[in-house]
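Trainee: Pasting the sequence and the predicted model now:
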Amino acid sequence: MSELTFKHKQAHYEKVRRSNYLASLRLAGFDTSPTDLEKPLSTREEALAKHRQDKIQRPS
């Protein structure tokens, strides 16, 4: 068996973290699918832009 490198360990950690995040979303009642594991996450800037756009469309 080959020795795990830092990159292998890092990739495994990212996959497990993503899986756990999707599991928590399912527990919170959000619809998720197994293909969501492969989709890239939004960047911080994209998330903020979406939030600002939604806030403008729905004034409080």
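Mentor: Structure received.
Trainee: going forward, measure contacts between C-alpha atoms and count neighbours the same way
Mentor: OK.
Trainee: So what's the residue count around E14?
Mentor: Applying other CA atoms under 10 Å, we find 12 residues neighbouring E14.
Trainee: Next one for the comparison:
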Amino acid sequence: MKQRITGALMATGLYLIIANLGNFFFGVNKRFDWTTTLWEAAFFFVFIFLLLGYRNNHKK
């Protein structure tokens, strides 16, 4: 469980950085605003957390 949470948090952090850089680079948002992607990252975290659990359960 701890490994799933750690993996999901790392993927979410990477997602937040890439999403904000992409928004800045493509002109969606001219300043770094973490709240614009925070909700997306929360849902991304849940998705990755569940995906890692599904993958671990069906490896056997």
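Mentor: Received the coordinates, thanks. The structure presented is a predicted model; accordingly, all values stated were derived computationally and were not measured.
Trainee: Just the TM-score for the two chains, thanks.
Mentor: Once superposed, the chains reach a TM-score of 0.46 (TM-score structural alignment, normalised by the length of structure 1), with 39 aligned residues with a CA RMSD of 2.7 Å.
Trainee: And stretch 40-49 of structure 2, what's buried?
Mentor: Buried residues in stretch 40-49 of structure 2, counted by 16 or more other CA atoms under 10 Å: 41, 44-45, 48-49.
Trainee: Closest to G22 of structure 2 out of those residues?
Mentor: Nearest to G22 of structure 2 among these is A41, at 14.1 Å by CA to CA.
Trainee: secondary structure class for that closest one?
Mentor: When classified by DSSP: H, G, I helix; E, B strand; the rest coil, A41 of structure 2 comes out as helix.
Trainee: again with L16 of structure 2
Mentor: Assignment for L16 of structure 2 (three-state DSSP): helix.
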